[in-house]
Each structure stands twice: as C-alpha cells, then as structure tokens.
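*Asks:* the following block contains a protein sequence and its predicted model.
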Amino acid sequence: MCLILAVMWIFSVAFFAVLVGLLTRLSFCGSTVVNSYFCYHGPLHRLNCNDNSMNFVMARMCFVLLICLPLVLIIISYFCIALVLFKISHNVDRTKAMKTCTSHLLLVAIFYIPLLSNNIAVVLTSSIHPNVRIINNSLTQIMPPMLNPIIYTLKTDEVMQSIKDLYKRNKVNVTKEKSIKCRRKN
C-alpha cells in the first residue's frame, strides 16, 4: 500500500513539475488577464506568443492519464461488478449491492460529465466560452464533494424512513387543511 502511494505521489509531482516547467518557458504578449478564478492552464495557452505545441501535447497526455484512464478503469470495474451482480440469485442481496453501486456511479457521473464536456468541447470547437469553462470546472470541483454526504446519507435506512415519515405527515396535514377549507366553503 505504501509503495502504491509513493509511486502515485512521485508520478504526480514529476508530471505536474513538467507542466509547470513548460508554462515558465512561454512568453506572453498583449493582455495578460486570465478569465478564471483558479489555476487552470488552458487560458494561459491562448495568451502566449511563442510555440506552445509541447504544452498542448502535455495537456493531452494529462487528460488521457489523469482523466480518461481512471474513467476507463472505473467503467471496467463496474462492468465486472455488473457481471457478478447478475450471478447473485437472491434479490435482496442484489438490490443492496446495486444501491451501493448506483450512489457511487451517480457521484462519478456528477464529476466526469462536466469535466468531459469541457474537454470534448475544446477538442471539437478549439475554444470554449470562458464562462462555460468556469461553470463546468466549478461544477466538477464543487458538486461531488457537496453531494457526496447527501447521496450516501440517503442510502441509510433510518434516514430514508425519517424522510418517508415526514412526507406522510406533511401529506396528511395538507389533506386535512384541504378538507377544512372545503367544509368552510360549503
């Protein structure tokens, strides 16, 4: 486990050191205003004056290694999980396992859909409106951590039962209020 963590830390530090090193060799002309509120290398590429083809190659490698590869591994692992789920004969066990998987897949989708749409739009159109990019990046950074506790809390039976009881209580109260209003009108 420690070896895996060490390799990942070394890989991440080395990879991003190369990206930062490539950014330092760029020269900027004209406006140096970056339309972003956090560190993102895409807008910097558009502001430079010299050749940045190596930066684009590294950006694509970064996209493939850090975004696409984990997504492919997640899809493969869930395909294997689906195969195992179809072999489970007991419906209760299958349903319980599917609840766990769907909540995780929902969070994966919430993370990857804005991220992939941002990168695919850049590839297809060669540019994306800065506000769209900022909103997509914000959704990618804010939504999964914000929704994670909510989604996993809704999985617990006690919370779901409390929500159902609250819904029934409110439904009964609304029904009583409607019947009282109907009697007053008559």
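*Replies:* All right, it came through fine. Numbers count the residues shown, from 1 in each chain.
*Asks:* could you use CA atoms for every contact and neighbour count after this?
*Replies:* OK.
*Asks:* helices of the chain, start to end?
*Replies:* 2-24, 41-47, 53-63, 69-87, 91-125, 130-154, 157-185 (DSSP state H).
*Asks:* of all the residues in the longest one, which ones are buried?
*Replies:* Translated: helix 91-125. Using 16 or more other CA atoms under 10 Å as the test for burial, helix 91-125 gives R94, S103, L107, A109, I110, F111, Y112, P114, L115, L116, N118, N119.
*Asks:* which stretch among the helices of the chain comes nearest T32?
*Replies:* For T32, the closest of the helices of the chain is helix 41-47, at 6.6 Å, according to CA to CA.
*Asks:* which among the buried residues of helix 91-125 gets closest to R25?
*Replies:* N119 (23.9 Å).
*Asks:* related to what we said a few turns ago, now tabulate the helices of the chain in JSON lines and tack on distance to G30.
*Replies:* Shown next, in JSON lines, are those (distance: least, CA to CA, whole Å):
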{"stretch": "helix 2-24", "distance to G30": "17"}
{"stretch": "helix 41-47", "distance to G30": "8"}
{"stretch": "helix 53-63", "distance to G30": "20"}
{"stretch": "helix 69-87", "distance to G30": "37"}
{"stretch": "helix 91-125", "distance to G30": "23"}
{"stretch": "helix 130-154", "distance to G30": "18"}
{"stretch": "helix 157-185", "distance to G30": "56"}
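*Asks:* and V34, which of those is closest to it?
*Replies:* Here helix 41-47 is closest among the helices of the chain (CA to CA), at 6.2 Å.
*Asks:* okay, buried residues for the closest one please.
*Replies:* Neighbour count says helix 41-47 has H41, G42, P43, L44, H45, L47 buried, by 16+ other CA under 10 Å.
*Asks:* chain neighbours aside, what residue packs nearest to the residue nearest the centre of the chain?
*Replies:* Nearest residue to the geometric centre of the chain (CA atoms, centre = their mean): F111, 0.6 Å. Leaving aside its chain neighbours, F111 sits nearest to T140 (5.1 Å; criterion: CA to CA, 6 or more residues apart in numbering).
*Asks:* structure B:
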Amino acid sequence: MLCLIIQISLSSQPLIMWVLNNTSAQPLTFLLTGIPGLRAAQIWVSIPVCLLYAVALSGNSMILFVVLREQSLHEPMYYFLSMLSATDLSLSLCTLSTTLGVFWFEAREINLNACIAQMFFLHGFTFMESGVLLAMAFDRFVAICDPLRYTTILTNARIAQIGMSMLTRNVAVMLPVVLFVKRLSFCSSTVLSHSYCYHVDLIQLSCTDNRINSILGLFALFSMAGFDCPCILLSYVLIIRSVLHIASIEGRQKAFNTCISHISAVAIFYIPLISLSLVHRYGHSAPPFVHTIMANIFLLIPPVLNPIIYSVKTKQIQKAVIKVLIQKRLQI
C-alpha cells in the first residue's frame, strides 16, 4: 500500500511540472507566517511543534514497519491501516520543512511554483486520508455484517484497486485547482496566514476575480467530505443495525470494540478539517492566531493520534510493536 502512495507521488510530479511550466510565469515570492502576534515566542512554540512532528513520523513509521514485517498482520484491516499511516506520514512530510523553517530559521519566503506544488500534495494527501477512512469503514461493515464473505470480498487485488481509485480521484480533483491558481494575479499583499500553502489562504491574496477558484475549492471539499462522510455514516447505521441483532451482550461489545479506533480516527480528522474550512471562509473577524492554531491542529493531530489510538486499542498492533521493541533492545 505504501508503494501505491509513492508511485502516485512520483508519477504525478512530471504532470505538476508540466502544469507549472506551461502556464504564465509569475516570479512571485510569498511570505509564510508563523504565529501572528507571537513572533518573539515562536522559538518556544517550535519545541512542542517539533515534538509533535517527531511523534507523527516515528509513530506512523512504526505502524508501517510492523504491518509490513509481521505476517499475522497481512489482513485487509491492517493493509488499510498501513495506507492510513502512509498518508499521515506523507501529510506530515509535506509541511515539515516550511513549518520548522519558519519557526526555527525565519525562512519565510516561498515562490509560487513551490507553493502550488506543496498545496497539491497537501490537499491531495488530505483527500487520500478521507478516502482511506471510507475504505476502513467499508472494511468494518463487511467484517461485521457479512463476516463469512470477508476474505472473498476484500481480496488483495480489490484492496489494490481501492487504493488506486482513491489516488486517481485525488489527482483528478486537484489538477483543476492547480491550473486555475496559476491563472490568478497577485498585486499587493503576498503574506500567507500559515507556515505552509493552503488553497483558501492563497486565493484570498489575489487581486483578480477568484470566484472560480473558490468554487473549485468547495467542489473539491464536497467531493471528499460530501461523499465520504455520508458513506461512512451509512456504513455505521448498517453496522449498528447488524450489531443490535446479535443476541449476546458480549458479542455486541466485541463488535463495537472493533470500530472504536476507526470512529476516533474519523472524528479527529473531520472535525478539525471542517472547522478550519469554516473559519477560513466565514471567520474573518476571528484573531489571526486562531486560524494558525486551527491549521496546525488540523495538520498534526490526526498523524499524531492515529498511531497512538490504534496501538492502544488494537491488541495485534500492540503485540507487534512490543515484539519489535523487545527485539531491538535485545540486539543492543
């Protein structure tokens, strides 16, 4: 599954470069922002931010490692979990250099092409995470509602098809967004509100009509949240209905327990995402640091918490992680 993420990233790079090189060149430089009003304290703020990045990178790398290494984890549920970890890892890496560069070295400048490239991968991996959460909901639906056909429905080939369909959707949705950003003109202000390039933040700096860009951004958001969220909700309505037909209380609890980790992952992803989008579009009266804090929460909380949640709530992952750590200690 990690190979699919890497493959699409590599295969999309020539396409992005074609878009950047075949549109009108604008030698623009934007200025990234740390935390407005707290510039003197940024070095101290960077310490917890750096720690969160370290937890996100190490935690998701550990999940990927144990899933790939342990033969007992070569099942559909853990394949989807490895896709989630690969997406979270990629999402963290997208913004690591610019965020820490702003906080540590005051490296605030970023040119338009680099900004658009970061925006493409940032939003692309965000959409990817939404798609993976939907796939994981489908996995739980099949496991609980039709367990006898679980292995025949979720074969390795079908899981690969699901992964490729999500990647294809991301590229198809994001390419128009990238193309139309290059058509904008930027006149006076080139100061961004975050330490990375966010689509809504970028198009608001344009001195030309950006209504098409706003519509494309909303379409991309609704094609993700507007489709994935109702499907996830529907899957859990069917899961709850199926679980209520289980006679024993222990059986119901066991079935619900297998869904707790996924429900938590859905909540910590969608709540900050929707909140950030609403604040950007309708919270103009909010202090600038509110936008920045929410943006960093949206970026860091899911990659940090997902490995912790699955390590705590999933016994198989727990055992695999403990086994790896013990083996490393014995080698030392």
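*Replies:* Thanks, I have it. For clarity, every value in this text was computed on a predicted model and none was experimentally measured.
*Asks:* TM between them?
*Replies:* Taking TM-score structural alignment, normalised by the length of the first structure as the basis, the two superposed chains have a TM-score of 0.75; 159 aligned residues with a CA RMSD of 2.3 Å.
*Asks:* before we move on, back to that, contacting residues for the residue nearest to the centre of the first structure?
*Replies:* Residues in contact with F111 of the first structure (CA atoms under 8 Å, 6 or more residues apart in numbering) are L139, T140, Q141, M143, P144.
*Asks:* can you do 10 Å?
*Replies:* Counting by CA atoms under 10 Å, 6 or more residues apart in numbering, F111 of the first structure touches L105, N136, N137, L139, T140, Q141, I142, M143, P144, P145.
*Asks:* rewinding a little: closest to N52 of the first structure out of the buried residues of helix 91-125 of the first structure?
*Replies:* Distance to N52 of the first structure, by CA to CA, is smallest for N119 among the buried residues of helix 91-125 of the first structure, at 17.9 Å.
*Asks:* contact partners for the equivalent of the closest one over in the second structure?
*Replies:* Residue pairing (TM-score structural alignment): N119 of the first structure is matched to S277 of the second structure. Residues near S277 of the second structure by CA under 10 Å, 6+ apart: V200, L218, L221, G283, H291, M294, A295.
*Asks:* counterpart of the third one in the first structure?
*Replies:* If I follow you right, that is L221 of the second structure. L221 of the second structure maps onto F63 of the first structure when the alignment is built from TM-score structural alignment.
*Asks:* ditto for the first one
*Replies:* Under the alignment by TM-score structural alignment, V200 of the second structure pairs with G42 in the first structure.
*Asks:* its match and R60 touch, don't they?
*Replies:* No - applying CA atoms under 10 Å as the test, G42 of the first structure and R60 come out as separate, 11.0 Å apart.
*Asks:* any idea how far the match of L221 of the second structure is from G42 of the first structure?
*Replies:* To G42 of the first structure, F63 of the first structure is 12 Å away according to CA to CA, to the nearest Å.
*Asks:* cool, F56 of the first structure as well?
*Replies:* To G42 of the first structure, F56 of the first structure is 9 Å away according to CA to CA.
*Asks:* likewise F11 of the first structure?
*Replies:* Distance from F11 of the first structure to G42 of the first structure, counting by CA to CA: 21 Å.
*Asks:* what do we get in the first structure for A267 of the second structure?
*Replies:* Match for A267 of the second structure (TM-score structural alignment): A109.
*Asks:* sorry, slip of the keys, the one I care about is L184 of the second structure.
*Replies:* Match for L184 of the second structure (TM-score structural alignment): L26.
*Asks:* and stretch 79-94 of the second structure, how far out from the chain middle?
*Replies:* Chain-centre distance of stretch 79-94 of the second structure: 7 Å, with CA atoms, centre = their mean, to the nearest Å.
*Asks:* list the buried residues for stretch 231-249 of the second structure?
*Replies:* C231, I232, S235, Y236, I239, I240, S242, V243.
*Asks:* list the residues that contact the counterpart of the fourth one in the first structure.
*Replies:* I take that to be Y236 of the second structure. The equivalent of Y236 of the second structure in the first structure is Y78 (alignment by TM-score structural alignment). By CA under 10 Å, 6+ apart, the contact list for Y78 of the first structure reads V72, V84, C101, L105.
*Asks:* likewise for E158 of the first structure?
*Replies:* E158 of the first structure neighbours (CA under 10 Å, 6+ apart): K164.
*Asks:* separation between it and H104 of the first structure?
*Replies:* Between E158 of the first structure and H104 of the first structure the computed distance is 20 Å (CA to CA).
*Asks:* what about the residue of the second structure most remote from its centre, distance to I116 of the second structure?
*Replies:* In the second structure, counting by CA atoms, centre = their mean, A247 sits farthest out from the average C-alpha position, at 38.1 Å. Relative to I116 of the second structure, A247 of the second structure is positioned 54 Å away (CA to CA).
*Asks:* what do you get for I301 of the second structure?
*Replies:* I301 of the second structure is 24 Å from I116 of the second structure, by CA to CA.
*Asks:* before we move on, what about I16 of the second structure?
*Replies:* The gap separating I16 of the second structure from I116 of the second structure is 9 Å, by CA to CA.
*Asks:* higher neighbour count, the two?
*Replies:* Between I16 of the second structure and I116, counted using other CA atoms under 10 Å, the more crowded position is I116 (23 against 19).
*Asks:* what residues are shared contacts of I16 and I116 of the second structure?
*Replies:* Counting by CA under 10 Å, 6+ apart, the residues touching both I16 of the second structure and I116 are V178, L179.
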